[in-house]
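Asks: Turn this into a structure:
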Amino acid sequence: MSQFILVLDAGTTSTRAMLFDRAGALHHTTQREFTQHYPQPGWVEHDAAEIWDETLACLRAAIAAAGGRQNVAALGISNQRETVVAWDRGSGEPLARAIVWQDRRTAAFCAELKGRGEEAGVTAKTGLLLDPYFSATKMRWMLDHVPAVGEAAKSGNLVFGTIESWLVFKLSRAHITDASNASRTLLMALDGEGWDADLCELFGVPAGALAEIVDNAGTLAVADGDPAFAGLPICGLAGDQQAATIGQACLSPGETKATYGTGAFVLTNQGTTPPSSGHRLLGTVLYQLDGERHYALEGSVFVAGSLVKWLRDTLGLIESSAETEVLARSVADSGGVVVVPALSGLGAPHWKPEARGVVSGLSFASGRPQIVRAALESMALQTRDLATAFAADGTRWETLRIDGGMAANDWIAQDLADMLDLPVERPAMLETTALGAAMLAAHGCGWYASLEDAAEAMAGQRSRFDPAMDDEARSARIAAWEKALLAV
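Replies: The predicted structure follows:
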């Protein structure tokens, strides 16, 4: 009997292959980073061929660690969302660098569409806003500015896909995308069965270049080619934030998780009714099983863990991310310093793609600890902005389940509880994105009869952080933050 579910966690800066058992225990991880390309300010690109090469190396290493293909029941994939790859249908080779979800080059096109009054209709259909974050305007930019993409479109050889589509194609030659990823493109209506013809026309994206939309679990494709994994069924697919929500077992309406990775993403389960926001939050597909969709309301913050990376690699204020907790605890407060980390614009609920980062409140008393602490404080303050918007939309959080690399920092977890004035729960195993993909694949391959059964068997214990800040201190922090926001 196969012992493991193999998960490919295709993130923004690295790819990992991970082995999970039936109880959700993690047995092996292989990780390989890939190059981040920044050709112009606000532009972010990846080499899709490099992503595939690194993924293939991770996959082979994990299968070897499992003791061979016979010990792996199924493959699940979670991926960085919205990033767009264009490739040739025949050769399977990329036609240009992938445009990453963080990229802001299509801001002018989004502004043009807004000026024509298109946003309300787009939001009503997709649950999304007209922002460079999403996939459709990236596809349009490639068609307009990359000759090889335009020529492939004319010949009928163009294939567009997000990262999970790219990896499945390279593994199996199947061209599919799951409903959670499809819902992030601006090209699928939340309650529609396939790609929306009117949306494809609005953005000028040929529907024939797009993947077939499928469920998030089941036998979705079968890997072939490489003897190391030939015949391995691909049984789970989900965008990383939806996968993390599943991995946190937020399977009932109202349950909420926040992932603090490269960015920060909060999702609240909304059940089977498509959500609508009056406060610039996003409606998205959480998962689709047997054709039935479950939805989430989402708030997206573009800069979280990438801020710590910037403090380390660009400013040289820290040598490692672990140092941030020590520095934050070394001072009583930030000394009036406020960091607004709009290094890639501001996401929800502000949606200001043109915004740039601000450090305010500096004085001669401001040093490395104060600036680092203010950077960490921005996580809770950005999350509080989201909590306010969720509550205004009628979805008030009762608790917040957190995960991602930054969630390992006890100081951040407590600061979230203090600023949100509600309990924060953290799982013992923080790899909930990969765990969610494992749960989907475990259900999809028949290990468990339902996603709820998979979650009950595979989700672990949680620790809890309760609020301990007085109202006056909380209000002062909020007031300083709101004043700093006016400067971006």
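Asks: From here on, just use CA atoms for contacts and neighbour counts.
Replies: Noted.
Asks: secondary structure element for the nearest residue in space to residue 27 that is not next to it in sequence?
Replies: Of all residues not flanking residue 27 in the chain, residue 19 sits nearest, at 5.4 Å (Cα to Cα, 6 or more residues apart in numbering). For residue 19, the host element (DSSP states H and E) is strand 14-20.
Asks: Which SSE is immediately downstream of that strand?
Replies: Following strand 14-20 toward the C-terminus (DSSP H and E): strand 26-33.
Asks: now for that following strand, which elements pack on it?
Replies: strand 14-20, helix 48-65 (3 or more Cα pairs under 8 Å, 6 or more residues apart in numbering; DSSP states H and E).
Asks: who's in contact with it?
Replies: The contact list for strand 26-33 (Cα atoms under 8 Å, 6 or more residues apart in numbering) reads 13-21, 54-55, 58, 61-62, 65.
Asks: how much does that strand deviate in direction from helix 48-65?
Replies: 150 degrees (axes from the mean of the first three to the mean of the last three Cα atoms, to 10 degrees).
Asks: buried stuff in strand 26-33?
Replies: 26, 28-31 (16 or more other Cα atoms under 10 Å).
Asks: same question, stretch 31-47
Replies: Under the neighbour-count criterion of 16+ other Cα under 10 Å, stretch 31-47 has 31, 34, 42-47 buried.
Asks: Another for comparison:
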Amino acid sequence: MARAEAVLAVDQGTTNTKAILIGADGAVLGTGAAPVGLSSPRPGWAEQDADDIWSSVLRAVEQAIAGADPVDLVGIALSTQRESVVGWSRGSGRSVTPVIGWQDVRASTWCSQLPAAVGKLVRSRTGLRVDAMFSAPKLNWLLSRLDPGDLHVGTMDSWLIHQLTGGREHLTEAGNASRTLLYDVVELGWSTELLDAFGVPRSVLPEVRASNAGFGTTAGVRGLPDGIPIVAVLGDSHAAMYGQGCRSAGLVKATYGTGSSVMTPVESFVPDGCTLAWLTERPVYALEGNIVSSGAALAWTAELLGLPDVGTLVELAATVPDAGGVTLVPAFAGLGAPHWDRNARAAITGMSTATTRANIARACVDAVAHQICDITDWIGATGVPLRRLRADGGATVSSLLMQTQADLLGFGVEVSDVAEISALGAAELAWTTLGQATGWAEQRTTRVFEPTLDQSARRRQRAHWAGAVAAVQAPS
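Replies: Got it, this is the predicted structure:
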């Protein structure tokens, strides 16, 4: 009996790495996962160990292969955390810096001191704004402390490609490059002006390739044969949008992770909140808003309330009909889109002697949903008519959160039955590149949540939230 063919999809995220063996029909043939450590050596800093991340990939891959029937690997697909950066020696190939995570804000003050002209240049070339979340400020911080002569730097896709190919390749994918603030998403290349503005020499950066252009072949990787092609690479949020089948304006996806990404395709580049979702035969752009703290807010609140985990927090939240007037704004590292105020600070307001732990838990669940709505409101204000939200990520298991989300949005939320949507998205692009017809998103079953809140109540809740957000922001 012939062995099934499979693509190995590696989804490297902030807190764990997943490896999924996926057949040409989208069937999951094997899975593996390994945790990844995250440290905060100073307030506002977020670091990881590059070798630990690579080790997590190896462990997840070994687990996926060991737990599946024998398959013929025809390719590898990568879905990776995006703005995080690391440096390694071009001579030895060994990491020489920690991974500075996307949520790290050590460069915030430096960003705030850049001339306004740099911000205008960044928007016109990248569609983004200057913020410590993106890669360029982190690279500037690293390069001020290192000799660039023996240095390669890159985002996580570049590091994993380097490792998978036995150190032979220094490459990155266009969508990941678009999150650095250094890549011109219209001209589709590193921008000399942006490199100069952030003090990043071109010599340290990888070559940029289209999302399905091929990224070398495996060499010397424990548990994998040599010569397996790396067929497709996507940023994790981009891979989720691809996997959700959001290919036209009006369909918006939200990924509920440590932070959250809300993204919808647009017909052409918009110099405000725009990103390059993927580059195949043509560039596909998307409007995106990034939330700094969503799953992280749930985890923090669970710990604050002495609860063992987020699941218990959500169960507690479901025991009350509402938050009892309590509002939690989780601006622990400032606010991301659409407010972009890194000086904002978290607050819990509206408490009284009648406030219970369940009210605070419910306020946190509400906060996650409100932050998503802040971004969909912004997208709607640009003229993009949103009609459905497709949700993915760990927190979507909560029916309370998903119903709250639909109520506050005022339109339906569809939750896929597939947990590994980013891995599936990257694998689908790989199988498409290999000549197999796909379209898996339309074949999946979903849980659907329709709004039950009347329009006037929705407006009141959204207005109350807006007032709470305004109260935690720094005076302009």
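Asks: Please state their TM-score.
Replies: TM-score for the superposed chains, counting by TM-score structural alignment, normalised by the length of structure 2: 0.95, backed by 467 aligned residues with a Cα RMSD of 1.6 Å.
Asks: picking up where we left off before, from the contacts of strand 26-33 of structure 1, pick the one nearest residue 423 of structure 1.
Replies: Taking Cα to Cα as the measure, residue 423 of structure 1 lies nearest residue 20 of the contacts of strand 26-33 of structure 1, at 28.8 Å.
Asks: sorry, back to before: any idea how far residue 46 of structure 1 is from the residue nearest to residue 27 of structure 1?
Replies: 26 Å (Cα to Cα, to the nearest Å).
Asks: how about the helices in the stretch 151-300 of structure 1?
Replies: Listed in chain order, the helices of the stretch 151-300 of structure 1 (DSSP state H, counting those that start in this stretch) span 163-172, 179-182, 197-203, 240-247.
Asks: Out of these, which is closest to residue 370 of structure 1?
Replies: Among the helices of the stretch 151-300 of structure 1, if distance is taken as Cα to Cα, the winner is helix 240-247, at 31.0 Å.
Asks: Which residue numbers in structure 2 does that closest one align to?
Replies: Aligned by TM-score structural alignment, helix 240-247 of structure 1 corresponds to residues 236-243 of structure 2.
Asks: List the buried residues for that stretch?
Replies: For stretch 236-243 of structure 2, by 16+ other Cα under 10 Å, it's 236-243.
Asks: Name the residues that touch that stretch?
Replies: 11-13, 79-82, 175, 247, 253, 255, 261, 263-264, 277-278, 392, 421-426, 428-429, 440-441.
Asks: go on, stretch 420-434 of structure 2?
Replies: Against stretch 420-434 of structure 2 from outside (Cα under 8 Å, 6+ apart): 7-11, 18-20, 22, 24, 26, 75-79, 212, 231-234, 236-244, 392-393, 437-440.
Asks: Which one of the buried residues of stretch 236-243 of structure 2 is nearest to residue 467 of structure 2?
Replies: For the buried residues of stretch 236-243 of structure 2, the nearest to residue 467 of structure 2 is residue 237 (29.4 Å; Cα to Cα).
Asks: gap between the closest one and residue 394 of structure 2?
Replies: Residue 237 of structure 2 is 14 Å from residue 394 of structure 2, by Cα to Cα.
Asks: Residue 256 of structure 1 pairs with which position in structure 2?
Replies: In structure 2, residue 256 of structure 1 lands on residue 252 (TM-score structural alignment).
Asks: Then residue 289 of structure 1?
Replies: By TM-score structural alignment, residue 289 of structure 1 lines up with residue 280.
Asks: from what I can see its match touches residue 214, true?
Replies: No. Checked against Cα atoms under 8 Å, the pair residue 280 of structure 2 and residue 214 is beyond contact range at 11.1 Å.
Asks: quick one, which of those two is more surrounded?
Replies: residue 214 (20 against 15; other Cα atoms under 10 Å).
Asks: Alignment lookup: the more buried one to structure 1.
Replies: Match for residue 214 of structure 2 (TM-score structural alignment): residue 219.
Asks: how close does residue 14 of structure 1 sit to residue 54 of structure 1?
Replies: As for residue 14 of structure 1, its distance to residue 54 of structure 1 is 8 Å (criterion: Cα to Cα).
Asks: Now the common contact residues for the two.
Replies: Shared contacts of residue 14 of structure 1 and residue 54 (Cα under 8 Å, 6+ apart): 32-34.
Asks: Looking at those, which one is closest to residue 171 of structure 1?
Replies: residue 32 (18.0 Å).
Asks: Quick one: map that closest one onto structure 2.
Replies: Residue 32 of structure 1 maps onto residue 34 in structure 2, by TM-score structural alignment.
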